[in-house]
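S.K.: Structural data only, the sequence is not supplied:
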């Protein structure tokens, strides 16, 4: 999915004429509650225009597209993944089909989903989805407030206002999703649960190598630490990393000494002896082969992005 493609779609339907709908969603833990309000044509038109301008701004910033990384991306990047990676994408999207009947107070909305129908009337239905976390904005430079009046949300001032601006946290089209805000991605979808599943798979591969004593405690401690779970998810996405950890484990004592890591070995240095949570960072970074020494200047370094 390219940003220019999204811009073209928004330009095509800048006069949405009923094609745009919005869903208010409250998320408690892994549970969702939704409400689908009626939105006036004026609001639809203004929302599409705001999103078009926002996407154009991102294009002007020349953001680089990178594969989705559990630990985030740089400020000059946006990330992309397949919807299958998100685990509960369909659950979130299907909230449109069976929304709740009780209205959600604006301050209780966790995020909003905007759905724009982008097919010609004679063609099969096709949607563009835009996700926006509810930041409960107090001031808006480019945007507006909307309020429910006569069962329809319109652009007005008064009580129970919902802030709408052009910021976009994520966009999905067909089988792809792009993210501009990594933390919001976690809060919209149940990514933490997905990460934990991936981490458990990665830990099974680590266990097969029999390189860590007290592995059961190591696994339990890993799965209680959100940052370690993200790192293990990244490791699991490239199984070759774990294979290299096992195959080149004989080099581990040298790395530990060179970087003064909080890692201990058994007598013949064939296993790491896991003792407590303070070792998790160094062990998992060693597993990820994050420590290096340059060829040209023989400098020590740590690949500390996304660790």
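M.R.: Received it, and whenever you're ready, just let me know what you need. Predicted model only: the values in this text are computed from it and were never measured. Numbering: from 1, shown residues only.

S.K.: When you work out contacts or count neighbours from here on, use the C-alpha atoms and nothing else.
M.R.: OK.

S.K.: biggest helix in the chain, by residue count?
M.R.: helix 41-60 (DSSP state H).

S.K.: Now for residue 217, how many residues are close by?
M.R.: Neighbourhood size, residue 217 [other Cα atoms under 10 Å]: 13.

S.K.: re earlier: just checking, what packs against the helix or strand following the longest helix of the chain?
M.R.: Next along the chain after helix 41-60, taking DSSP states H and E as the criterion, comes strand 64-67. The helices and strands touching strand 64-67, judged by 3 or more Cα pairs under 8 Å, 6 or more residues apart in numbering; DSSP states H and E, are strand 77-82.

S.K.: Give the buried residues for whatever helix or strand comes next after the strand it packs on.
M.R.: Counting by DSSP H and E, the next helix or strand C-terminal to strand 77-82 is helix 89-93. Judged by neighbour count using 16 or more other Cα atoms under 10 Å, the buried positions of helix 89-93 are 89, 92.

S.K.: Show the subsequent helix or strand relative to the helix or strand where residue 254 lies.
M.R.: Using DSSP H and E, the element containing residue 254 is helix 252-259. Using DSSP H and E, the helix or strand that follows helix 252-259 in sequence is strand 272-273.

S.K.: what packs against that next one?
M.R.: Using 3+ Cα pairs under 8 Å, 6+ apart, strand 272-273 sits against strand 212-213.

S.K.: Who are the packing partners of the strand it packs on?
M.R.: Strand 212-213 makes packing contacts with strand 272-273 when contacts are defined by 3+ Cα pairs under 8 Å, 6+ apart.

S.K.: picking up where we left off before, contacting residues around the longest helix of the chain?
M.R.: For helix 41-60, contacts defined as Cα atoms under 8 Å, 6 or more residues apart in numbering pick out 3-4, 6-7, 10-11, 13-18, 20-21, 142-143, 146, 153-155, 164-168.

S.K.: For ChimeraX, write the selection for the buried entries among the residues you listed.
M.R.: What follows is the ChimeraX syntax selecting those of the contacts of helix 41-60 that are buried according to 16+ other Cα under 10 Å:
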select :3,6,7,10,11,13,14,15,16,20,21,143,146,153,154,155,164,165,166,167,168
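
S.K.: dropping in the other structure now:
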């Protein structure tokens, strides 16, 4: 994403004629999203626009990399296509006129809201800023209050905080991820990881190189870290095929790294026994073990 161009677009907006909406959203038990869009006054609109602008200015010179389910590199920000996130269009739909609730948000709903979205309309395309909400918990045995006209008044417990940070920015179908974990939490992509990991495991099963495979599958899908690695591996199918096609190298890696993995059927299959082997087997499948050129040192990708 061209962040500098986006900063320029926002800077050129007429603050006396801003066109924006603020949405607060939660995911309901049935899996659908509910969004509310309260009225936002002109002064607050300017302040909200300024917060989004400052967040972008901070990352103008940051290196950008494609989103990886297994984690990001410190100092880098990630990008991906918004349509690659399954729930994105569902969330957008909850913000459309036919679905969004513009009435007063019921008090009981406030504590259920999980994120907000600031949508700025421009001639270049809509700019969306996403951020998880900050909630103020009740004081134990007390309450929050404020001074008004020399009176001290109790505040109710339906307060939400909007801080100057931004988690996700979306512009013209491209997603800029400023907070890696927030992509998972705002867009609830755990189910998407599960689906892709299941597809990867189908490819692994077809290679017929792991015994007790059904238990292996179950254990993989119950481990979030392994599920993320298998999701990424779906885009590395050739890499995985090469591992199984050169199984003698698997045998060598098991020996070099003294992995607690047994082999069966004349050293042609990996014997899966329990969860303690999940990481090592996943690293084998991903071809994560290596030897350095300069130091001739053995190692493996710490990402999984």
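M.R.: That came through fine. All figures in this text were calculated on a predicted structure; none of them were measured in a lab.

S.K.: Mind listing what's buried along the longest helix of the first structure?
M.R.: For helix 41-60 of the first structure, by 16+ other Cα under 10 Å, it's 41, 43-56, 58.

S.K.: So which of the residues you listed is the closest to residue 104 of the first structure?
M.R.: residue 43 (18.5 Å; Cα to Cα).

S.K.: how close does that closest one sit to residue 79 of the first structure?
M.R.: 29 Å (Cα to Cα, to the nearest Å).

S.K.: In the first structure, what residue spans correspond to helices?
M.R.: Going by DSSP H, the first structure shows helices at 3-12, 41-60, 89-93, 182-188, 191-208, 215-222, 226-236, 239-247, 252-259, 280-287.

S.K.: tell me, the fifth one lands on which residues of the second structure?
M.R.: Mapped onto the second structure using TM-score structural alignment, helix 191-208 of the first structure spans residues 189-206.

S.K.: if I pick the residue nearest the centre of the first structure, what's in contact with it?
M.R.: Ranked by distance to the mean C-alpha position of the first structure (Cα atoms, centre = their mean), the top residue is residue 185 at 3.2 Å. For residue 185 of the first structure, the contacting residues are 169-170, 179, 191, by Cα under 8 Å, 6+ apart.

S.K.: rerun that using 7 Å as the cut-off
M.R.: residue 179 (Cα atoms under 7 Å, 6 or more residues apart in numbering).

S.K.: Equivalent analysis for residue 248 of the second structure, please.
M.R.: Per Cα under 7 Å, 6+ apart, neighbours of residue 248 of the second structure: none.

S.K.: again with residue 103 of the second structure
M.R.: Contacts of residue 103 of the second structure by Cα under 7 Å, 6+ apart: none found.

S.K.: Also residue 223 of the first structure?
M.R.: Counted by Cα under 7 Å, 6+ apart, residue 223 of the first structure has contacts 196, 229.

S.K.: I'd like the distance between the equivalent of it over in the second structure and residue 279 of the second structure.
M.R.: When the second structure is aligned by TM-score structural alignment, the residue opposite residue 223 of the first structure is residue 221. Applying Cα to Cα, the value for residue 221 of the second structure to residue 279 of the second structure is 13 Å.

S.K.: returning to that earlier point: going by neighbour count, which residues of the match of helix 191-208 of the first structure are buried?
M.R.: Going by 16+ other Cα under 10 Å, stretch 189-206 of the second structure has these buried residues: 189, 192-194, 196-198, 200-201, 204.

S.K.: The longest strand belonging to the second structure vs the first structure, mean deviation?
M.R.: Identified as the longest strand of the second structure according to DSSP state E is strand 20-27. Strand 20-27 of the second structure, aligned to the first structure and superposed, deviates on average by 1.1 Å (mean Cα distance after the TM-score superposition for the first structure).

S.K.: which one in the second structure is aligned with residue 272 of the first structure?
M.R.: Under the alignment (TM-score structural alignment), residue 272 of the first structure maps onto residue 270.

S.K.: pretty sure that match contacts residue 259?
M.R.: No - look at residue 270 of the second structure against residue 259 with Cα atoms under 7 Å: they stay out of range, at 11.4 Å.

S.K.: Just to check, residue 243 of the second structure is in contact with residue 285?
M.R.: Yes - counting by Cα under 7 Å, residue 243 of the second structure touches residue 285, with 6.5 Å between them.

S.K.: out of these two, which sits in the more crowded spot?
M.R.: For residue 243 of the second structure versus residue 285, neighbours defined as other Cα under 10 Å are more numerous around residue 285 (21 against 16).

S.K.: ok now do the more buried one, which residues does it touch?
M.R.: Per Cα under 7 Å, 6+ apart, neighbours of residue 285 of the second structure: 240, 243.

S.K.: What's it aligned with over in the first structure?
M.R.: So, by TM-score structural alignment, residue 285 of the second structure is matched to residue 287.

S.K.: so how far is residue 111 of the first structure from the closest residue to residue 107 of the first structure other than its chain neighbours?
M.R.: Nearest residue to residue 107 of the first structure in three dimensions, chain neighbours excluded: residue 136, at 6.6 Å (Cα to Cα, 6 or more residues apart in numbering). Going from residue 136 of the first structure to residue 111 of the first structure by Cα to Cα gives 10 Å.
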